[in-house]
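Colleague: Got a predicted model here, sequence first, then my questions.
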Amino acid sequence: MTTTYAALLRGINVSGHKRIPMAGLRELLSGLGHGDVVTYLQSGNAVFTSAATDEDALAEGVRHAIEERFGFTVDVLVRDAAYLRAIADDCPFPAAALEAKQLHVTYFSRPVGPERLAALDPAAYLPEEFRLGDRALYLYAPHGLGRSKLAEALARPALFRGTVATSRNWNTVVKLVELTGG
């Protein structure tokens, strides 16, 4: 029996750095024995099937293969279709009523407790808001991510030290659910 997963690569193909062609990523994943490999956009989203059940081991395998093939390290998260569907379904914001640029999900490698965010005063960033989910953070930025003061505050390395984090806009969140059959 196989499971469908999405691999979320952090920080590739940004401003010409850490370039990974999507054809190369598909070849790499197929070479690792994964099936039904599809990539989405140039920003590090791949869907594949595998008989393996350990998401962390799958992520480590992809990370190691990228380092060997492309010569640099990339953080990788792997999540199954059911998890991706649950993240979309559990969105605390009215996703259907918002533009995709207004809503983002940051996926974490492990659970993040509210104590990590206790120093942030949510009222200081209104109308921007965030909510924690299952190894995820939902960010509502009504004027877009590029102008978001809250996104800037949440990007401070100390907040999530020791945790891999990678963000996707709502269009990508929904597309990954669709591609994984979640």
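Modeller: Cool, the structure landed.
Colleague: alpha carbons only for contacts and neighbour counts from here, please
Modeller: Fine.
Colleague: So the nearest residue to Leu103 once chain neighbours are set aside versus Tyr83, what's the distance?
Modeller: The shortest distance from Leu103 to any non-neighbouring residue, by Cα to Cα, 6 or more residues apart in numbering, is to Tyr140 (4.8 Å). Applying Cα to Cα, to the nearest Å, one obtains 20 Å for the distance of Tyr140 from Tyr83.
Colleague: More neighbours: which of these two?
Modeller: Neighbour totals were compared for Tyr140 and Tyr83, and Tyr140 leads with 28 against 16 (other Cα atoms under 10 Å).
Colleague: my read: that one touches Phe93, true?
Modeller: Yes. Under the criterion of Cα atoms under 8 Å, Tyr140 lies in contact with Phe93, with a separation of 7.4 Å.
Colleague: for this structure, which helix is longest?
Modeller: Counting residues, the longest helix found in the chain (DSSP state H) is helix 55-70.
Colleague: same for that one, what does it pack against?
Modeller: Contacts of helix 55-70 with other secondary structure elements, assessed using 3 or more Cα pairs under 8 Å, 6 or more residues apart in numbering; DSSP states H and E, are made with helix 22-31, strand 76-80.
Colleague: which parts of the helix or strand following the shortest one are buried?
Modeller: Counting by DSSP states H and E, the element after strand 76-80 in chain order, helix or strand, is helix 81-89. Going by neighbour count (16 or more other Cα atoms under 10 Å), the buried part of helix 81-89 is 81, 83-85, 87-88.
Colleague: Next up, a structure to set beside the first:
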Amino acid sequence: MTQYVAFLRAVNVGGTGKLPMAELRAMCESAGFIHVRTYIASGNVVFESRLAAASVKRTLEASLEAYAGKPVGVLIRTGAELAAVLQANPFKSAAPNRTVAIFLDAQPPADALAKASGRQGEDMALGTREIYVHYGEGMAHSKLKIPAASAGTARNMNTVATLVEWTTAPAD
């Protein structure tokens, strides 16, 4: 069994994409995933499956589309991959609630940071399949736009750290 974390894109953010976490857990369990747990209402779910990551993604996206009536993006990481994301955070000394990993399906293009616009002092760095951003003044007033991140979804380092703990702790 592989421990996975799924990050749903645009769920329960700004009044759009309403999805109760109980429904998400039920979808995952119906798909055959086990030890399913959700974390906060923004679409983070930890579970185990025998399926490969690509199959997990397809299965969950199909269930979510059937539920929502429209596609819902899903980004998948194994527990080990998520631990590597946390370890590779280039802004470890910065406030974890002001530092995010934007999860992507593929490696970000080499010019992803150069093509960003609206930068106002944010620090950015490329990861393996992530873009890290430290919002020194917070995200609320940031004008930063990263075209390479348009199909991704961001989670702050507090959330990433909690999910890493969940993937390394024995299942209930």
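Modeller: Here it is on my side, so go on. It should be emphasised that the depicted structure is a prediction, and the values quoted were computed from it without experimental measurement.
Colleague: what TM-score do we get after superposing?
Modeller: These two chains, once laid on top of each other, score a TM-score of 0.90 by TM-score structural alignment, normalised by the length of structure 2; 169 aligned residues with a Cα RMSD of 2.0 Å.
Colleague: still on that earlier bit, per the alignment, the residue nearest to Leu103 of structure 1 corresponds to what in structure 2?
Modeller: Residue correspondence to structure 2 (TM-score structural alignment): Tyr140 of structure 1 is matched to His134.
Colleague: Check Arg85 of structure 1 too.
Modeller: Aligned partner of Arg85 of structure 1 by TM-score structural alignment: Ala83.
Colleague: ok, that match - contacts?
Modeller: Ala83 of structure 2 makes contacts with 161, 164, as judged by Cα atoms under 8 Å, 6 or more residues apart in numbering.
Colleague: do that again at 6 Å, thanks
Modeller: Val164 (Cα atoms under 6 Å, 6 or more residues apart in numbering).
Colleague: which secondary structure element contains Leu51 of structure 2?
Modeller: When elements are defined using DSSP H and E, Leu51 of structure 2 is found to belong to no helix and no strand.
Colleague: Could you measure from it over to Tyr135 of structure 2?
Modeller: For Leu51 of structure 2, the distance to Tyr135 of structure 2 under the criterion Cα to Cα works out to 36 Å.
Colleague: again, but for Thr168 of structure 2
Modeller: Counting by Cα to Cα, the separation of Thr168 of structure 2 from Tyr135 of structure 2 is 28 Å.
Colleague: the more surrounded of those two?
Modeller: Neighbours of Thr168 of structure 2 and Tyr135, each counted by other Cα under 10 Å, are more numerous for Tyr135; the result is 24 against 12.
Colleague: All the strands of structure 2, residue numbers only.
Modeller: For structure 2, strands defined by DSSP state E occupy the ranges 2-8, 34-39, 44-49, 74-78, 99-103, 123-126, 130-134, 153-156.
Colleague: So what touches the fourth one?
Modeller: By that I understand strand 74-78 of structure 2. When contacts are taken as Cα under 6 Å, 6+ apart, the neighbours of strand 74-78 of structure 2 outside the stretch itself are 3-8.
Colleague: Repeat the analysis, applying 7 Å as the threshold.
Modeller: The contact list for strand 74-78 of structure 2, computed with Cα atoms under 7 Å, 6 or more residues apart in numbering, reads 3-9, 53, 57, 61, 103-105.
Colleague: can you check the second one too?
Modeller: If you take Cα under 7 Å, 6+ apart as the criterion, strand 34-39 of structure 2 is touched by 21, 25, 28-29, 44-49, 171.
Colleague: For burial, what's the neighbour tally of Gly152 of structure 2?
Modeller: Tallying neighbours of Gly152 of structure 2 according to other Cα under 10 Å, which is how burial is gauged here, yields 23.
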